[in-house]
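Novice: This is the structure alone, sequence omitted:
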C-alpha cells in the first residue's frame, strides 16, 4: 500500500523521534510514490539522520557542557545520540556508574534531547559485554575445562581439586586415554576406583567462570561479564542496571536500548547445559564430554549439537527476554546479534532493531549478516556501527574517509548510521579535547566540523532513499551452520566467527563481479517470508541437516537454482556442483545480471519501488573509472547526484566515476531530470590574485598554493584558513555555464597490503580536508569529497564576484605539536583500561588548497 510521504513525514517530525513503533515501521516500509521520491531525496525525513555514539568518560560530566554538546549535535545534522559510559579519563571528579549523580546527568541529557527534537538511545550497561559488580562468579559467563590427574598403578582413590566460587565438577572419567576413558560419578572430595596394575588418568570436566571482565568499564561498572544463557544472570542485569537506568527517563523512554556485539569470549557452557542438551538433542551429553576436548570420529557431530544448544539458549534466555523487557519500558531493543556465545542469523528476528558493522564489502561481513536477516524477516532499517577504527588514530580521519566507508556500508545494506563517535570533552581538557581510544572524532573540536552538516545531509539522504521499496537480490548464500558449529573448539564457539573461512573473498567476488546482489540465509530463514531469491549457493558445505536439505529440494522444485561450490554436501543430491572459479559464468546462465559493466571497485544496491527502480552505484576505489553500465531495469533514465541532489538525464552512455564517487540511477515514473544542455567545454584557471588569512588574522597575499604546513611557523596549525579573490564574469561567461569551481582530482596513494583493521580513503586530496565556499558573502556550499567541485551558478552574477574558500584541516597538526598524553596517574588509580591507538610520533598532515582552483563548464 502506497503512502503519502509528506503527510507521514509531518506526523513523524511532530513526534520528535518518539513515534509509535507501528508508525515508524509504516514509514520505513512504505514504497514512496513516484511524485514524492525525489522530494524525499532532496529533503529527507528527520528519522533518517545519522546518530552518534556519545561517550561519557568516568562518568565525569558537567551539566552545562552536556547541554552545549547536545545543541552542537543538532547543529551538525545529527538526529540524536546513543549514550555510552566508558573508562575514566580523569583521576578526580568521577562518580560511580548508576549513582544518583550519574542518573541525574542521564535525565538532563534525555530532557534536553527531547526539547531539541533528537532521538536518545542508551547502552544497557557500561563498557561491553554486559556485566558488572552485580554479576557474581555463579552468574558469570562460564566454560568447561579439562583437568588431567595422574592415577598411579594400584591406586584406589584420587583427590579432586578444590573448587573456587562459580566452579563445579560436571563429570569425571578414568582410563588410559581420552578415547577409552569411562565415566565415573565423583564424590565431593575424591573418586573411589578399582586398583589396577596399570597407570591411568582421571579426566575431570570442570565448569568454571571464564574470568572475563567488562571491557572499558566506567568507575563502578567493573565486574564479570554475565552468562547470556543463564536466566538468573540476565534478570540480575536487567533489574540492577536496566531498571535503574530507566529511572532517568521520566520525561519519556529512550527510543532504544543497545547491546554491542556479543564478545563473551571463552564461553561454551552454562549451569543446566546437560539437562537442556538432553531435552533438545534427545541424548545424554555427559558420556561424550571428552569429545569436546579431544578429537574423535563423532566429535564434529557432538560439537555441532553442543553449539546449536548454546545458540538456542541465547535466543530464549537473552535476546527474547531483553527484547520483552524493553517493550515493558516503552522502548526497543537494538542489538548487534553476532559473536560469542553463538547466535544464528535467524536469531536477528528476535530483536526490534538490528545493527551490524564491518567496512569490507567483499568478504564475509557481520553487517551483511544483519541486513540479510532484516531483508528475510521484513525489517526495513539496518543500522551500522560506522567508522570504528576509521583512519586509525583519533582525529586522523577526514570527511572523504567518512564518505568512502559510508558507501561500503550502504553496499552491504546499511540505511542508518551510528557514528563512532562523539567523545564528551570538557573545556578544561583543552583542544582538541578528549578522544575514545579506538575511534574517529565527530564532534565540534575537529576543524572540519564546518562541513559536518553537509556530510550528514548526504548520509541522511541516502539512508532515507535506501529504505524505500524493497531490496532486490537474486542470489542467496546458504550459511553452513552445521559445519561452523562442528568446527568449534573449547572456549571458541561462534557461527559467524567461522564463516569467514568458508565464504571466501573469491566466492563473494564471483557473485558481485557477475552483476548480482546477494543475501545470506540459514536453515531457519529458508522459510522466512523474504526468501524469494532465484539462486541458492552452497559454499563448500560438507554437512547439512536432512530437514534443511528437504527445504532446499523444495526450493529447487519450485523453480529455484541450487549451486554447490567445489563439493556437494555428504549424502545430498545437488544437480549443479562447480568449482568456485566458475561461479560467475554459471550464474549468468541461470538469470540475467542486474548490472553489467562493473569493476571490482564498483558496487551497487538495487531497490524496487511500485513504479520505479532505484540503483545506488559507488566507486570504492581511489582511481577514476569509466564504465559501460547496463541496468536490468532500463537502458535509459536519469542519474541523481547524492551530494547536491541534482537530477540529470542518462541515455545509456558510459559513466565516469571519480575516486570514491557515488551516484543514483533511476528508472520509471520517478524520473525528475530535465533535458541536458550541452555547451562547449571552457576552463579558466584562477592562479593569481588570491589572499590568505589564518583564523582571525589579517589577510595577506598568497604566494603559492600548497600545504600550509610547508611553512614551519604554520606546521602545527589546526583550524580554518580563508582563501579569497575577486572573479569578474561577463553575461556570456554565465550563459556558457562557466560556473563550476573545480579544485582538481587528487592523487591516488599506495594501499598497503598488510593494512590493519579499519578503513580510509587512499587519496591525496586537492582540498585538505574540507572547504566552505562563499560567493558575495553567501554560502554556496561545501567541498569535502570527490569529485572536488561545486557549481556556483545560483550565486554568480555578471561583473565582480567575491569568492571566499574557507578551508579546515584535521586536529592532528595541533596534536603533533603537543607532548603525548600521560596516563600514568590514571593507570595507577584505575588500572590500564585502554591503550591509545596510533597516537605516538604524530606528524603534521598536509593542509589547505593543494593547487589553484579552476572555473569550468560542466561536461
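Specialist: Looks like it arrived, so ask away. Computed from a predicted model, the values in this text were never measured in an experiment.

Novice: When you work out contacts or count neighbours from here on, use the C-alpha atoms and nothing else.
Specialist: Will do.

Novice: now the helices: where do they sit in the stretch 451-600 of the chain?
Specialist: Assigned by DSSP state H, counting those that start in this stretch, the stretch 451-600 of the chain shows helices spanning 452-465, 481-486, 496-499, 505-513, 546-557, 583-590.

Novice: Check the offset of the last one from the chain's centre.
Specialist: A distance of 31 Å separates the C-alpha centroid of helix 583-590 from that of its chain, computed with CA atoms, centre = their mean, to the nearest Å.

Novice: Packing partners of it?
Specialist: Judged by 3 or more CA pairs under 8 Å, 6 or more residues apart in numbering; DSSP states H and E, the packing partners of helix 583-590 are helix 505-513.

Novice: What of the second one?
Specialist: When contacts are defined as 3+ CA pairs under 8 Å, 6+ apart, helix 481-486 packs onto helix 299-314, helix 496-499.

Novice: Could you point out the helix or strand that follows the first one?
Specialist: So the one you mean is helix 299-314. helix 320-328 (DSSP states H and E).

Novice: still on that earlier bit, can you list the helices of the stretch 451-600 of the chain in TSV and add distance to residue 845 and mean neighbour count?
Specialist: Output for the helices of the stretch 451-600 of the chain, formatted as TSV (distance: least, CA to CA, whole Å; neighbours: other CA atoms under 10 Å):
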stretch	distance to residue 845	mean neighbour count
helix 452-465	20	24
helix 481-486	45	24
helix 496-499	37	21
helix 505-513	33	20
helix 546-557	55	15
helix 583-590	43	16
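
Novice: ok, back up a step: return the most buried member of the helices and strands packed on helix 481-486.
Specialist: Of those, the one with the most neighbours on average (mean count of other CA atoms under 10 Å) is helix 299-314, at a mean of 22.

Novice: Which residues does that one contact?
Specialist: Residues outside helix 299-314 that contact it (CA atoms under 8 Å, 6 or more residues apart in numbering): 228-229, 268-269, 276-277, 280-281, 288, 291-292, 341-344, 482-489, 493-494.

Novice: Run the angle between it and helix 320-328 for me.
Specialist: Going by axes from the mean of the first three to the mean of the last three CA atoms, to 10 degrees, helix 299-314 is angled at 20 degrees with respect to helix 320-328.

Novice: Tell me which residue is most central in this protein.
Specialist: When CA atoms, centre = their mean is applied to the chain, the residue found nearest the centroid is residue 357 (2.6 Å).

Novice: Chain neighbours aside, what residue packs nearest to that residue?
Specialist: Residue nearest to residue 357 in three dimensions, not counting chain neighbours: residue 367, with 4.7 Å by CA to CA, 6 or more residues apart in numbering.

Novice: Tell me who's in contact with that neighbour.
Specialist: Each residue near residue 367 by CA under 8 Å, 6+ apart is listed here: 355-358, 384, 409, 412-414.

Novice: dropping in the other structure now:
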C-alpha cells in the first residue's frame, strides 16, 4: 500500500550511530488517561447497580477512559428512586461504580458538591458566603449620633423557572421541603446584620474605633470631639447564594470560600460519608467553577477580613474605609482596592484551594479545579491544583489553565469540552472534533466531554438529558461512531501527555493593573481569561498577537515569576519548564519583589522583554514610600541604548529589551516564531527526548499541501494521522534559511501529529503521501437504502438513483427519523494504473462507516469524508456499503410538534441556548425546526491516486 519516498527527502546523507538514531514511527499504547473522559451526571442520584454496570460497559466499549460523577437535579417521575447525596445508599452506589471502574479500566473522579459551587444543607449560616455593606453618618463636634447604628438586610428570593415568595420559605433555607421543586437560586431573609466596625473619621488625621461604644440596641454612646466627623459602619451580610443545579441532599447555602474554617467544616461531611469506606478508586475530586457571584451582590467578605488584611498588607483597613468604598482620593482608592482584592485572592487560594487540596491528598486523591471566574489571580489558583481545568472557546482563555500547569510542572490540563457548541441536538461529531482540537491547541491534554447523563434502560427515548450539553449518550445516534472520535482524541493525547511544554515566552500577567481598576459599583473583579478582568489592557492585544504570529507562550503570575531561575541565557520555572524570555506587556504597576527578581534574572544571563514602557510604580498602600524608592532606584540603574526594534540595557550577563515592536524585540531575545501559521495552520508543541512533538490543525477552508517550516531543529520526522491511523517517516528537508521543513497534506478541518528528532531516523516505511492521478469519477449508483436502527420507526427500504437527504427521500417517516441507514451500491473496477482511489462521500449528515467488499475501511466524522481505497482491495465488481448516522434533532423536533413530553427535569428543564428556540413556556423547543439534512448526500466520487513519488519543491 505504501511506497518508500526517496531517501534524499527523508534522511541526511550521513546517519549517526545507531544509539543516537530516532525510532521507527509507532503509535503509543493508549492508556486510560489518554482516552477522553466525560462528565457523568447522576440526575437525582437515581442510580442502581444494574444500570450503572450496563452504562459503564457501553462507555468503555465506546472508548472513554473515565467519568466524573456529578450528582445534580432529578427527573420528574423518578422521585422514588432519588438518593440523597452522600447518604449511605449514595456511597453504596459510588462503591459499586469504583469496583466496576476497576474491572472495566475506567477512571472515576467525583465532583465534591451536588451541583456547584461547594455548598449544601450542612453549611451553617456561620460558614455560608458573606457580603459587606456599609452606612455613613455625619456628627458634628459636641453632638451625639441620633440614628441607630444598624442595617436590616433586604429580602431576596429567586428561583429557576418560577417565582418564589420568601414569606413561604423557612429559615435556614435547607430546612424547606421539596427543595428540588423549589430550585432556589438565592435567598436572603430580612434580618438585622451584625456590626463589624464603626470608625469615625475626622477632617484630617487617624480614624477612631467606636465599635465597642455601640450597645445591643444600636445606640452609639459617644460625643464627637470638635470638628465634623464622618462615621463608617461596616455590616456583614449573608449573600444567600444557593448551590446551582443541586440534587437531592445537596441543596443549600454555598460556603464562604474565604474561610478556612468554613472549608474544613464543609469537608468534614465527606469525612463522615467516607468513614469505613474504601474510596481509593477515586482519582480526583472536582470543583465545577466558582460561580458564587452570578447572583445579586457579591460574596466579598469573611468574618476575619480585618485581621487577615492587617496581617497580609501591613496596615489597618479600618483606617482606610473611604478608600475601600471609593470615597478618598483617586490614588488612595486604587491602592486600597488593590490591597483588598489581593487579600481576597490570597484567602481564596489558601483557605479554599490549598486547604481543599491538603484534605484530598490525605485520601491519596488529586483535585481537579475550574478556577476561572474567581475573584483572584487564577494562575495561582490553577497552580495549586493537581489537574487545572478550563472550558470555553477562546484560546487565550484556555491557556490560563495550561499555562499554570506548564509553569508549575503539572502533567495534565483538563477541559470541560463541547459544553454549548450549538443548541440542543444540533452538534455533530465533526463539531466536537473541532472543540477537541481547540483544547489541544490551547495546551489541554485531558479532555472531559460535557457530557453524559446517566439514563436507565427503562427510560423512554430520548432518555435522561442535561440542560447544557451535546448529549454524549448511547441514545444519541452518533454514538454509533462516537468511538472514532474517542480513538482520535486518545491518539492525540497519548502524544500531548508525554514530554514537556515547549513554549518560548513567559507572558507576564499584569494582575495589579487589573486589581486597581474600579468595578461597576463592585469591590471584586472576577477573572476569566483575558476577556473578563484584563480586557482593554495591553496584554489583550499582545496575547492575541503572539497567537496569530505563531509564538509559543504561557502566562505567568507574580508569584510564579519570583520562582523562575536563570538557566544559561534562558529561564527555568519551578516546574522545570524551559523558556527563552519573560515578556512584560506594558504593565504600569508591578510589585517590588517581582521587579527585583526580573533584574536578578537579567544579571544571571536572562533577557527580559518589556513592551511599550517600563512599569512606573508599585501597587498597594502599605509601606509605600520605601517600596517606591527601592523600585525607582532599580529602574534608574537601567541604561538603555538603541537596537533594532527598540532599546537595550545590559544588566550583568543579561539584558532588558524595551520597545513597541514585540516581534522585533522577541527576535532580539532569540525567540523564533512558528511561521507555519502563515499557511493557515495552528499548532501546539511539546518537548520530547531528542526532539519535539507538534499537534497541527488546519482550520482554514482550504486544503494545505505544502512544505511546512518548523522553528525547532530536526533531522528526521515521523508523521501521524490520528484519525485514519496512517503513519510513516515524513518527508523532511532543510530550507535555505536553515529551518527544517516537513511536507504535510491536511484537508480543511484535518489535523496531524509530527514527531521530530534532532537525530536522523533509521530506514523505515515512509508516510504514504497521496497525489491525484486523474479526474474524479462518479459512483453513480443506484443505491439501496436500508434503515437499520433508530426511531421512532424504521422507514421503508429505498432504491434511489439520486442521493439526497433521507428527510426528502423517505417521506414523513424519514423526516422524524434519528438513527442509522446503510447505503449500498456496486461499481466496476476503475480503469487506469493508479495505486488506489480516494473515495470522497461529498456531503454527509452526519457520520459514516465505510465497507468495501465486506471489509471495514474506516469511520468518517468530517468535516472531510474521504478514505483511501487500495487498488489491491478492488475486484472486477465491488460492493460499497456506507452506514450513515444522523443526530437526535429531527426526532426531537417531531416530538415537540406532537407535544410529546420529554422535558421531565427539575431545576433547569432544558433551557435554550438561542432565544429563537425558546417556546412560550420559556423552555427549549425544536417544534419550528426544518428537518436537518440526514444521510448520504453526495456526490460520491473516486479519484485515481498515486502514493509517494516526487514532491513539489
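Specialist: Nice, I can see it. Just so it is clear, the model here is predicted, and its values are computed rather than measured.

Novice: Overlay them and tell me the TM-score.
Specialist: TM-score for the superposed chains, counting by TM-score structural alignment, normalised by the length of the first structure: 0.85, backed by 797 aligned residues with a CA RMSD of 3.3 Å.

Novice: hang on, the earlier thing: CSV please, covering the helices and strands packed on helix 481-486 of the first structure and showing distance to residue 71 of the first structure.
Specialist: As requested, these are exported to CSV (distance: least, CA to CA, whole Å):
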stretch, distance to residue 71 of the first structure
helix 299-314, 39
helix 496-499, 39
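
Novice: and of those, who's closest to residue 682 of the first structure?
Specialist: Ranking these by proximity to residue 682 of the first structure (CA to CA) places helix 496-499 first, at 53.3 Å.

Novice: So which bits of stretch 771-784 of the second structure are buried?
Specialist: Within stretch 771-784 of the second structure, the residues scored as buried using 16 or more other CA atoms under 10 Å are 771, 773, 776, 779-784.

Novice: what's in contact with that stretch?
Specialist: Here stretch 771-784 of the second structure makes contact (CA under 8 Å, 6+ apart) with 797-803, 822-827, 834, 939-948.

Novice: which of these count as buried?
Specialist: 803, 822-827, 834, 939-948.

Novice: can you tell me how far the aligned partner of residue 552 of the second structure in the first structure sits from residue 178 of the first structure?
Specialist: Matched by TM-score structural alignment, residue 552 of the second structure corresponds to residue 517 in the first structure. With the distance defined as CA to CA, to the nearest Å, residue 517 of the first structure ends up 48 Å from residue 178 of the first structure.

Novice: could you pull out the helices for the stretch 101-250 of the first structure?
Specialist: 231-237, 243-246.

Novice: Please identify the most buried of the ones you listed.
Specialist: helix 231-237 (a mean of 20).

Novice: Where in the second structure does that helix fall?
Specialist: The aligned range for helix 231-237 of the first structure is 260-266, by TM-score structural alignment.

Novice: mean deviation of the matching stretch from the first structure?
Specialist: Superposed on the first structure, stretch 260-266 of the second structure shows a mean distance of 1.5 Å to its aligned residues (mean CA distance after the TM-score superposition for the first structure).

Novice: Contacts only, for the closest residue to residue 554 of the second structure other than its chain neighbours.
Specialist: Spatial nearest neighbour of residue 554 of the second structure, chain neighbours left out: residue 403 (4.7 Å); criterion: CA to CA, 6+ apart. In this structure, residue 403 of the second structure makes contact with 379, 443, 554-556, judged by CA under 8 Å, 6+ apart.

Novice: which of the residues you listed has the most neighbours?
Specialist: Counting neighbours by other CA atoms under 10 Å, residue 443 leads these with 31 neighbours.

Novice: picking up where we left off before, tally of neighbours for the spatially closest residue to the match of residue 552 of the second structure that is not a sequence neighbour?
Specialist: Counting by CA to CA, 6+ apart, residue 473 is the residue found nearest to residue 517 of the first structure once chain neighbours are left out, at 4.7 Å. Residues lying near residue 473 of the first structure (other CA under 10 Å) number 21.

Novice: cool, residue 77 of the second structure as well?
Specialist: Residue 77 of the second structure, neighbours per other CA under 10 Å, totals 9.

Novice: Any figure for the gap between it and residue 40 of the second structure?
Specialist: From residue 77 of the second structure to residue 40 of the second structure the distance is 20 Å (CA to CA).

Novice: what does residue 845 of the second structure give?
Specialist: Look at residue 845 of the second structure and residue 40 of the second structure: by CA to CA, they are 27 Å apart.

Novice: So for these two, which sits in the more crowded spot?
Specialist: residue 40 (27 against 21).

Novice: Kindly state which residue of the first structure is aligned to that one.
Specialist: Match for residue 40 of the second structure (TM-score structural alignment): residue 54.

Novice: Residue 364 of the second structure now?
Specialist: Residue 364 of the second structure maps onto residue 330 in the first structure, by TM-score structural alignment.

Novice: Find the nearest non-adjacent residue to residue 225 of the first structure, please.
Specialist: Here the nearest residue to residue 225 of the first structure in space, its sequence neighbours aside, is residue 131; by CA to CA, 6+ apart that works out to 4.2 Å.

Novice: And that neighbour, what's its match in the second structure?
Specialist: Aligned partner of residue 131 of the first structure by TM-score structural alignment: residue 119.

Novice: How about residue 280 of the first structure?
Specialist: Using TM-score structural alignment, residue 280 of the first structure lines up with residue 312 in the second structure.

Novice: now for residue 720 of the first structure: what does it line up with in the second structure?
Specialist: In the second structure, the residue paired with residue 720 of the first structure is residue 820, using TM-score structural alignment.

Novice: Where does that match fall, secondary structure wise?
Specialist: Residue 820 of the second structure belongs to strand 818-828 when elements are defined using DSSP H and E.

Novice: Can you list the helices and strands that that strand packs against?
Specialist: Using 3+ CA pairs under 8 Å, 6+ apart, strand 818-828 of the second structure is in contact with strand 783-791, strand 877-885, helix 889-897.

Novice: Contact partners for residue 505 of the second structure?
Specialist: 551-554, 579-583, 671.

Novice: which element is residue 667 of the first structure on?
Specialist: With DSSP H and E as criterion, residue 667 of the first structure is part of strand 662-668.

Novice: Would you confirm that residue 659 of the second structure contacts residue 611?
Specialist: Yes. Residue 659 of the second structure is within contact range of residue 611, at 5.4 Å (criterion: CA atoms under 8 Å).

Novice: excluding its backbone neighbours, what's nearest the counterpart of residue 553 of the first structure in the second structure?
Specialist: Structural alignment (TM-score structural alignment) places residue 553 of the first structure against residue 599 in the second structure. Once flanking residues are discounted, residue 599 of the second structure sits nearest to residue 651: 7.5 Å by CA to CA, 6+ apart.

Novice: Many thanks, I have nothing further to ask.
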